[in-house]
Structures are given as structure tokens and as C-alpha cells.
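Chemist: sharing a model prediction with you, sequence too.
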Amino acid sequence: MEQILNKRVLFPIVILLIGAAAMMGFASMKKPPEEKPATNKTPFVDVQLNQVKQHQVYVRSQGEVEAKYHTVLVAQVDGVVTELADAFVKGGFVKQGQLLAQIDPSDYQAALTEAEANLASAEAQLEQEKAQAQVAKAEWQQISDLEPSELALRKPQLAQAVARVKAAKAHIQRAKRDLERTRIVAPYDAIVSARHVSPGSYANKGGQIGEIYAVSVAEVRLPVAEAQLAFLPQAGVGAKVKLETEIEGKKKVFDARIVGSEGIKNKLNRMHYLVAQIEDPYALQTAGKKHGRIEFGTYVVAKIAGELLDRASVVEYHLIKDGQIAVVDGNNQLEFRHVDVYRVEDGLAVIQQGLAQDDKVIVSALAYPVSGMKLTTNLDDTPSNLSEEADEQTVLAKQADK
């Protein structure tokens, strides 16, 4: 009985001891937690080193390429068109003095011949009157010692003969001029924009023959706001211009120069208009011209060269808030620097004062920026923006190398 009682007491104790031993065994088999490397909690920012250098200011504008000279050719005499030049078609190029159209000259040639005949007759009558005047003077001297009258010396008849000669010469000049006007010639090197006659057409005096545009020089009217003129020396006159456009799917740049201002502010848009000129726009004078030709009617974007700043910094304008820009100072601390923005160009701020060479300008966002806070940057030797996973991979890679 006593043994049974001892078994009942010892059995639970043994079970408890075995359970405790099992728990201790399992606990000893569990791996201790791995220690992760400490990470730098200092805020990380991207920075760019500021560059101070010369900066060319540009004023942007836009316009359409036009011919400097545009001429409507008209007939100055009546007649049938008997001849047209092969190049006298829309889009054709013609040279100065080249015959474009010929009006039937036969009537005007006949008129010239008649005028020449009239001149010969008038000159003969003049010679005859001169001879008769000399005879009349000699006869008067033989008859009387009195002073003869002008009528007696045939001076009125002589003056009339002289007038007839002058009139005949004038008729010849008119006849020659009319004959010349039967030839419609190009007043300058040009491209034909329109032709209004055909062979056999009757041209009336004052009627249109065609239209041409001079190709030696092209012009572009460039509107510039009043405030932008302040950045152009001499109000832009004489400034160099880059004209950008797209031709056959490719970007092209043409050189031009501001030759003057229209001098009158436009009433509708209150803009000043500068006039830029392009030499030889159709590349007819320069073989193999670098950028090819630029046609009349082409829309261009213009960059007018303004002032050349000796020392300036250029940063993205959105980085400036309330006239200040965030930089990292020599102690790797955040500093808000006041800057003097001279001009904004295409989203970029041109700064003359406030930034020095190699200043670290912050170009990334900070959640809660506070002046003087410690920062790490992409230019530091050990950037602090590595994630914990990246740190762990670095440690494992070093262990593998060993």
C-alpha cells in the first residue's frame, strides 16, 4: 500500500521534470536574433555643385519668314502676250533683268519708226528756216539801214521749227519707252509666287502679269515686350539672332541679325517689333549652305542675343522660395541663402549674387527643412540613404569576400 502511494506521488514529479528538461532543450536549440548594423538616421539630400561662369542672355520671340521686297508686275502697255519665260511659273527662280513676258511689240516698233521719221522732217524744216532767216537778214540790210523786226528776220518761224524738233524727239523717247515696256523683266533675283497671263492673253495697261518675291534677303518681324527690351543693348538693334524651325522633320537653326525696329508700338498687343534679316534664304548664292534653305512663310522661334554676363549662376527656378535657395554649408548643415534673380529663362533662374563657385545646391525635397539641421549628401563618401536591406547585403558581400 505504501509503495503504491509512493508511485502516485513520484510519477507526476517525474513527468514535470521530463517536461522541464524538454523545454530547456528546445530553448537551447533556438538561434539568437541577428544583430543588424546601425544605420545613419541623418536626412539625405541630392546636391549639385554650383558653377559660376559667363552667361549669354537670350530674349525669345517668334515670327514668320517674309520677303524683304514683294512686287506685283503690271503691264504698262496694251497688247497680246507673245512669249513667256520657262522660269516664269509659280515657284520658279528668275534673275535680275531676265525677260519674263513679251507683249507684241509690232505696233510700238511702228510708232517708233514714225516718230523717227517725224524727227527727220522737223530737223529738215529747221535747217530750211535757218537758211531763210539768213537770206531775209541779208536782203533787209540791202534795202534799208533801219533795224529789222523779228518777223522780218523770220525768228518766229525759226522758233516754231525748233519746237517741232523738240516735240519729235520727245515722241521718239515715248515710243522707245513704250517699246521697252513690251518686255516684262525681273527687277531683282526673285521667286515667282503667281502668274496671271498665258501666251495669247491680252494684257491691258495696268493689268497684273504676276507676283514675285526677292530672294536675296528675307525678313522676320519679331514682337518683343517692353520689359524684355531692357535685356537687349541698344534696344536689340544689331543683335545676333538664332532662328529655330523644323524642316522635313529635322530641327534647323539659321543665323540672322536685327537690322532695325519698326519704331511704333503695336496698338493691339502693345508689343515692339524688331526686324531680323536672313541673307540668301534660299541658299542660291552659297553652294552647299550648311542648313539649306528656309522658305517664305516658315514659322520660326527666335533667340535674340542680349547682354553677356561676366559672372552668373543658373539653377532651376523652382528651387527658389521667397528669394531663398537651400544649400549645404561647409559643416554639412542646411542653410537658406538669399539670392538675387536677374532673369528667368525657360524655367531656369539666372543669379548674379548669392551663390559662389562649388556651392552645394540642394535639388531634392526635404520633408521638414530646418536651418542648421545636419544633412548627408550624394557627394559624401558614405551616403546615408542606403536602406537597411542594402546595408545587410553589403555586410554579407564583405563576409563572402573573406
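Modeler: Everything's here; your move.

Chemist: CA only for contacts and neighbour counts going forward, please
Modeler: Fine.

Chemist: for the stretch 51-200 of the chain, which segments count as helices?
Modeler: For the stretch 51-200 of the chain, applying DSSP state H, counting those that start in this stretch gives helices covering 106-143, 155-180.

Chemist: now do the last one against helix 106-143, angle only.
Modeler: Meaning helix 155-180. Interaxial angle, helix 155-180 versus helix 106-143 (axes from the mean of the first three to the mean of the last three C-alpha atoms, to 10 degrees): 170 degrees.

Chemist: quick one: buried residues of the strand ranked longest in the chain?
Modeler: In the chain, taking DSSP state E as the definition, the longest strand is strand 299-316. Across strand 299-316, burial judged by 16 or more other C-alpha atoms under 10 Å covers 299-307, 312-315.

Chemist: do the same with stretch 199-209
Modeler: Neighbour count says stretch 199-209 has Y202, A203, G207, Q208, I209 buried, by 16+ other C-alpha under 10 Å.

Chemist: ok, and the closest non-adjacent residue to the first one?
Modeler: The one in question is Y202. V80 (4.3 Å; C-alpha to C-alpha, 6 or more residues apart in numbering).

Chemist: alongside the first one, take a look at this:
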Amino acid sequence: MATNKNKSYYHTHTGRMLVLFAVLILGGSACAALIIFGKKEVALTPPLDTRPKVVAQPLTIVNYQTKISLSGVLQPAEKTDVAFELNGKIAWLNDKFIEGGIVKKGDILAKLDPFDYETEVKDKQASLALAQANLSEELAKAAVAKKEWAHNPNSTALALRKPQVESAKARLKAAQASLERANKNLSRTQYYAPFDALIASRTTGLGQVVSKTQALGQLINLNYGEIHVPIAGFDRAFLPALPLENVQVSANDTLRTGTLTRHLGRFSEQTRMAYYVIKIHDPYALYTAQSPLYFGQFVEAKVNGVTLNNVLKVPQAQLRNNAVWLLDANQTLAKHSAPIIRKEQDFVLLPAPLEPHFQLVTQLPEYPQQGMQVNLQAVTVQLADKGAKQ
């Protein structure tokens, strides 16, 4: 009986030990599995980034040549009234001497009846011939008197006919001057265009009797024209020294170049703008193959101003209270407050920051702060598929 009890106790104790060992193995396996799978789950879940998101782009620091946009009306620089210096009757008119006609320098525009002035020339020619004959006669008489008084020490100038010779010479000079005046008056019966001109108006007709200096019409000089352009004070500060050549002038599809020559010395009472002059050579393109510009035509001009060195070129949309936000290498916001040097079109020019490693923030958080840590977002550009519209 004792032997059976011992065997029963042994089997019971051994079975319990096996069960306990199996539980320990299963528990250890479960813990190991939890640890392994727990680590994998933690690795798949990154920590939450609460920094505000921003978008930035590299700074554009340039040496910028300013541009000044101007506009005005092309107008004549010189006008001249057509008028004879003599009285007379209009005997001939040039076919181009009509409003809108164009004549070249030296073209005859009108002629007076020359009869009276031709007659005067002939009269003065006759007077000159008489004066020459009179001088020849006095010279001959003086030669005879000189021989007669050659051995007489008491001879006088009058006896030698010296005063008579001088008088004859004076009358000859007067006759020559009268003939020159008569020839000049004859030439004045024809009116020559003083320059290449556009006929602005004509107020005379064939056969009309006109008096001296009476206006017969008006000419406009076509050698050059002028555009009077107002320039505001904030633009005048960027004008280089005058004269300034290669000013781009345009009207519709016509492109020309001119020269900004001078300041007119006056300001507009209403706008307080200063007026300057752009000079256009040969505006009607008489001697070039360029397209013409016409007086009275509205034109626009582009002037190259001074160059601004080391400036930050920023879209106006990025400007907030005269400042822009920058991003440093540590993704920290920095406020760049600087005076605006100039505004042109849709951008502004500011003094560049001293440190060039910043980026320009183009998309800010709602409440940006100096020194705020942010999360820079990469800008992705989606390319169009092949064959799709660009």
C-alpha cells in the first residue's frame, strides 16, 4: 500500500510540473510576440508635427534697371507762316500747296507776277551802265588833268579831278547796290519751302493780290516732332542725366525711337507733374522705311531709368505692411522690414537682406511671428501627360 501511494504522488507531482512548464513557455511566447508586434506598430505611427506649414522660394536679388512708362501726343516742334516780302498778285501755286500736302525743302510753293520786279531790274541795270560810263569818263578826264598839271607844283585835287572820280565811284556802288536789291526782290517773287514741311493750311488763291507779310498759309516742320510727356515726382528720381537716347516710342503697331531732350521748366497746376520733351526725328518717315507717326497721334514711351544695385524683387502680393517674410536654413520665420525703393507693374523693389541664405515665404500661416518654427512644404509641379493640352 505504501508503495502505491508513493507512485501516485510521484505521477501527480510530475504532471503538475509539466503543466506549469508549458504555461511558462506559452506566457513567454505571448510576451515576446507582444513586444515584437508592439515595436512594429510604434514604428508605423510617426509623431504628430504641429508646426505651421509654409511654402517658400529662393530670393531674387538683382541689379535692376528701372523702367518709366510715359505717354503724350506727338505735336509739331516748329510752325512757319507762308508770306511774301513783297506786294503783288499770285501768278502760280504748287499743286502740293494744299492742306495735308507734303513738300520738300527748296520746293517753290507760290509765285508772284514778276513783271514789275523784272522791269525794276532792267531799270537798275541801265542805271549801273550809266554809272560805269560816268566813272570811265571821269577817269579819262582825271588822266588828262594829271598830264596838264604835271609840271605845276600848285596843282590841286580839284584840278586833278580827284573828287569827281570819287563821286563817280560812289554812284557806281549805289547803282550796283540798287541792282542787287532789284534782283533780290525779283527772287522774292517765288516762295521756297524753308524745310521739309506738311501744309497745315492755305489761305490764298490764284490771282489774289496780296500785301507784304500777309499770311498765305502755314507750314509744319517735318524734320522732327515733339512729345510733351508729364513725369511724376516718384519717377523723376529715377531719371538719368539728359539727353537720354533710345527712348522706345509706340503707337498702335508702330515702333520708333526718340530722345528725351529737356525739361520744359514748368509743372502742371492740377497734377504737379513736370513736363519733359521727347524728340522724334523724321516722324513722317520721309527718308526711312519705318512706319510713320502723325501729329496729334497718342503715343506711349518707355524710358530706361537708373540701375538699382543689389535689390530684392518681390511680387506685390507678398508685401504685407511694407515687409516680407523670409525663411532661414533652420525653417524659422524672419520679418524683413525695409523701405520700398520702387514699385513697377506687379512687383516691388526692396533693399536686399544682408544675409543671402534666406528664402522668400510665399504662403504664410494665419498668424506669422518672428522666430516661429514652421514646416517647409515642397512644391510639386504636375506635368501634363503626353498629348494633353499644355
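Modeler: Received the coordinates, thanks. Remember, predicted model here, so these are calculated numbers, not experimental data.

Chemist: returning to what we had before: output the buried residues of strand 299-316 of the first structure as TSV; include the columns distance to Q228 of the first structure.
Modeler: As requested, the buried residues of strand 299-316 of the first structure are arranged in TSV below (distance: C-alpha to C-alpha, whole Å):
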residue	distance to Q228 of the first structure
Y299	21
V300	19
V301	16
A302	14
K303	12
I304	10
A305	12
G306	10
E307	11
A312	19
S313	20
V314	19
V315	20
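
Chemist: out of these, which is nearest to S28 of the first structure?
Modeler: V315 (62.1 Å; C-alpha to C-alpha).

Chemist: and that closest one, what does it touch?
Modeler: By C-alpha atoms under 8 Å, 6 or more residues apart in numbering, the residues touching V315 of the first structure are L348, A349, V350, I351.

Chemist: 6 Å - rerun?
Modeler: L348, A349 (C-alpha atoms under 6 Å, 6 or more residues apart in numbering).

Chemist: strands of the stretch 251-390 of the second structure, start to end?
Modeler: 254-267, 274-281, 298-315, 323-327, 333-337, 342-344, 347-351, 359-363, 375-376 (DSSP state E, counting those that start in this stretch).

Chemist: how many other residues sit next to F295 of the second structure?
Modeler: By other C-alpha atoms under 10 Å, the residues close to F295 of the second structure number 17.

Chemist: wouldn't it be in contact with V73 here?
Modeler: No - using C-alpha atoms under 6 Å, F295 of the second structure is not in contact with V73; the gap is 7.6 Å.

Chemist: quick one: common contacting residues for the two?
Modeler: Joint contacts of F295 of the second structure and V73 (C-alpha under 6 Å, 6+ apart) do not exist.

Chemist: sorry, back to before: looking at the buried residues of stretch 199-209 of the first structure, which are in helices?
Modeler: When those are checked against helices (DSSP state H), there are no matches.

Chemist: any chance of those in JSON lines, plus distance to Q324 of the first structure?
Modeler: Formatted as JSON lines, those follow (distance: C-alpha to C-alpha, whole Å):
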{"residue": "Y202", "distance to Q324 of the first structure": "76"}
{"residue": "A203", "distance to Q324 of the first structure": "74"}
{"residue": "G207", "distance to Q324 of the first structure": "69"}
{"residue": "Q208", "distance to Q324 of the first structure": "66"}
{"residue": "I209", "distance to Q324 of the first structure": "66"}
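
Chemist: which one of those is nearest Q142 of the first structure?
Modeler: After measuring these against Q142 of the first structure - C-alpha to C-alpha - the closest member comes out as A203, at 64.2 Å.

Chemist: just checking, what packs against the helix or strand containing E246 of the first structure?
Modeler: In this structure, E246 of the first structure sits in strand 240-247 according to DSSP states H and E. Packed against strand 240-247 of the first structure by the contact rule (3 or more C-alpha pairs under 6 Å, 6 or more residues apart in numbering; DSSP states H and E) you find strand 250-261, strand 299-316.

Chemist: how much does the longest one stray from the second structure?
Modeler: On the superposed models, the aligned residues of the second structure are on average 2.6 Å from strand 299-316 of the first structure, with distances taken as mean C-alpha distance after the TM-score superposition for the first structure.

Chemist: now the angle between strand 240-247 and that strand, please.
Modeler: 110 degrees.

Chemist: tell me the spacing between the most centrally placed residue in the first structure and I278 of the first structure.
Modeler: Closest residue to the average C-alpha location of the first structure: L243 at 2.4 Å, with C-alpha atoms, centre = their mean. For L243 of the first structure, the distance to I278 of the first structure equals 9 Å [C-alpha to C-alpha, to the nearest Å].

Chemist: same check, this time on L151 of the first structure
Modeler: Note on L151 of the first structure: its distance to I278 of the first structure, by C-alpha to C-alpha, is 70 Å.
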